[in-house]
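A.B. asks: Predicted coordinates and the sequence they were generated for:
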Amino acid sequence: MKYAKMLAEVAKRLSSKRFSHSIGVSETAECLAVRFHCDTEKAKIAGLLHDLAREVPMNELLPRAQAFGIVVNDIEQAEPILLHPLLGAKLAQAEFGIDDAEILQAIILHTTAGESMTILDKIIYLADVIEPGRGFKGVDSIREMAQVDLDKALLAALDQSIDYLVKRCGLIHPATIAARNEILLKKREC
C-alpha cells in the first residue's frame, strides 16, 4: 500500500487529534532518518502507523491482543494500554500489508523501548516523544539532543518517562529498564 493511501486509511481510523500526532511522528521520523542515515520511507510508514491501536477501547485491548496470539506479561495485563504497540503492529501487518520486520519492530517498541534497538526503533521512539505537538517540560532539550545523538536523546526520554511513572506510582515495563541499562552500559565502554 502506498503512503498516500495509508494516510487516507489512518485518517478514517483515528480521531483528528491522534491523526495529527501520527502525521507529526511520521514527519519527525523522516527528518531524523535523513539526519542519521536511516531508510526514510520505513521511518515515515512506522511513524504514521505507530498508534493504529492507540484508540482501541481499554477493555478491548487485552482480548484483541490475545485473539492475535500476543503473549501478554503481568505488566501488560495490569496496564493494557501497553498492548497498543503490539496490537498496532499486528493491525499494520493484517490490514495495511506491512511485512517489513524492521517497521513492525519499530511500532512494537515505540512505547516501552527495549534491548538491541535499531536506529529505526530509536527514531520512532523519539519521534513519538518529540513531534511538534508535544509540549511537556524538557521536550525542547530532548529535541535538541535528538539532532545530535540518538542514544543521549533516548536516555533522556526514557528517564523522563520513568520519572513520570514513578511520580504517579505507575508500573514500569521491564523493556524500558532494559533499554535504559543497555545505553548506560554502552556509555561505560567508551
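C.D. replies: Alright, I've got the coordinates. Since the model is a prediction, treat every value here as computed from it, not as a measurement.
A.B. asks: alpha carbons only for contacts and neighbour counts from here, please
C.D. replies: Fine.
A.B. asks: what about the residue sitting nearest the centre point of the chain, distance to residue 124?
C.D. replies: Per CA atoms, centre = their mean, the C-alpha nearest to the average position across the chain is that of residue 110, at 1.6 Å. Using CA to CA, to the nearest Å, residue 110 is found at 6 Å from residue 124.
A.B. asks: Which helix or strand contains residue 158?
C.D. replies: helix 150-167 (DSSP states H and E).
A.B. asks: residues in contact with that helix?
C.D. replies: For helix 150-167, the surrounding residues in contact (CA atoms under 8 Å, 6 or more residues apart in numbering) are 122-123, 125-126, 129, 142-143, 145-146, 171-172, 176, 180, 183.
A.B. asks: Emit the ChimeraX select command for whichever of those are buried.
C.D. replies: Only the buried entries of the contacts of helix 150-167 go into this ChimeraX selection, using 16 or more other CA atoms under 10 Å:
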select :122,123,125,126,129,142,143,145,146,172,176,180,183
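A.B. asks: right, and the helix or strand after the helix holding residue 158?
C.D. replies: Downstream of helix 150-167, the next assigned helix or strand under DSSP H and E is helix 174-189.
A.B. asks: So residue 45 sits against residue 27, correct?
C.D. replies: No. If you go by CA atoms under 8 Å, residue 45 and residue 27 don't touch, sitting 9.7 Å apart.
A.B. asks: Below is an additional structure, to be compared with the one above:
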Amino acid sequence: MDYNQAVGKLSQTLSAKRFSHSLGVSQTAAELAARFAEDVAKAKLAGLLHDCARAIPSNNLLQMAEVFAIVVNDVERCQPVLLHAPLGACLAQKEYGVDDPHILKAIALHTTGGRDLSNLDKIIYLADFIEPSRDFPGIDKLRSLASDNLDAAMLAAYDKSLHYVIEQGALIHPATVEGRNYLLLQRQTT
C-alpha cells in the first residue's frame, strides 16, 4: 500500500481530529527527516501511521496486545492507552502492509521513547510532540530545539512528558526514564 492509499484508509478509521493530527505528524516528521538527512518517505509514513491503533477502545487494548503476543508490563496494564504504540506497529504491518522494521520500531516507541533510539525513532517521537496543532507552554522552544539537535530536543521532550505525567499523578513508563537517562549518560561520556 502506498502513502496515498494509507491516507485514504486511515481517514476511515480515525476521528477527524486524530486524522488531522496524524497528517501533521507526517508532515513534521518529513521536515525533520530532511533536516537531519534521514529517509523522508519512511519518516512521512511512520508519522502518518503512528496513531493507527489510537481508535481502539482502552478496554480492548490489553486483549489485542495478547492476540499480538506483546509483552505487557505493569504500567501498561494499569494504563492500557500506552499500548496503542506497539499495537500500532502491529497494525501498520498487518493492515497497511508496512514491513520495514525501522518504521515499525519508530511507531512502537513513539509514546514512551526508550534507550538508544535511532534518528527515525527520535523524529517520530518529536514530530508527535511538536506537530502544528500542538499548543502548550514551551512548544516554541521545543520546536526550535528539534530543528537544531535531536538529542537536546528529546531530553526536553522527555522532561516535558515526565512533568506532565507527574502532574497527572500517573505512572511513569520505565522506557521513558531509561531513554532520558541514556541520553544524559551519553552526554557525560562524550
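C.D. replies: Alright, I've got the coordinates. Keep in mind that what you see is a predicted model, and the values were worked out from it rather than measured.
A.B. asks: one step back: average offset of the helix holding residue 158 of the first structure relative to the second structure?
C.D. replies: With mean CA distance after the TM-score superposition for the first structure, helix 150-167 of the first structure departs from the second structure by a mean of 0.5 Å once superposed.
A.B. asks: go on, stretch 25-33 of the first structure?
C.D. replies: Stretch 25-33 of the first structure sits 0.2 Å off on average (mean CA distance after the TM-score superposition for the first structure).
A.B. asks: How far does that stretch sit from its chain's centre?
C.D. replies: 12 Å (CA atoms, centre = their mean, to the nearest Å).
A.B. asks: How about residues contacting that stretch?
C.D. replies: Outside stretch 25-33 of the first structure, the residues that touch it by CA under 8 Å, 6+ apart are 39-41, 43-48, 120, 123-124, 127-128, 130-132, 146-147.
A.B. asks: Just give me the neighbour total for residue 184 of the first structure.
C.D. replies: Residues within reach of residue 184 of the first structure, counting by other CA atoms under 10 Å, total 14.
A.B. asks: circling back to that earlier point, can I get the contacts of helix 150-167 of the first structure in JSON lines with distance to residue 8 of the first structure?
C.D. replies: Converted to JSON lines, the contacts of helix 150-167 of the first structure look like this (distance: CA to CA, whole Å):
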{"residue": "122", "distance to residue 8 of the first structure": "26"}
{"residue": "123", "distance to residue 8 of the first structure": "23"}
{"residue": "125", "distance to residue 8 of the first structure": "23"}
{"residue": "126", "distance to residue 8 of the first structure": "24"}
{"residue": "129", "distance to residue 8 of the first structure": "23"}
{"residue": "142", "distance to residue 8 of the first structure": "30"}
{"residue": "143", "distance to residue 8 of the first structure": "28"}
{"residue": "145", "distance to residue 8 of the first structure": "32"}
{"residue": "146", "distance to residue 8 of the first structure": "29"}
{"residue": "171", "distance to residue 8 of the first structure": "35"}
{"residue": "172", "distance to residue 8 of the first structure": "34"}
{"residue": "176", "distance to residue 8 of the first structure": "32"}
{"residue": "180", "distance to residue 8 of the first structure": "36"}
{"residue": "183", "distance to residue 8 of the first structure": "37"}
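A.B. asks: With respect to residue 19 of the first structure, which of the contacts of helix 150-167 of the first structure is nearest?
C.D. replies: Closest to residue 19 of the first structure out of the contacts of helix 150-167 of the first structure is residue 129 (15.2 Å), distances taken as CA to CA.
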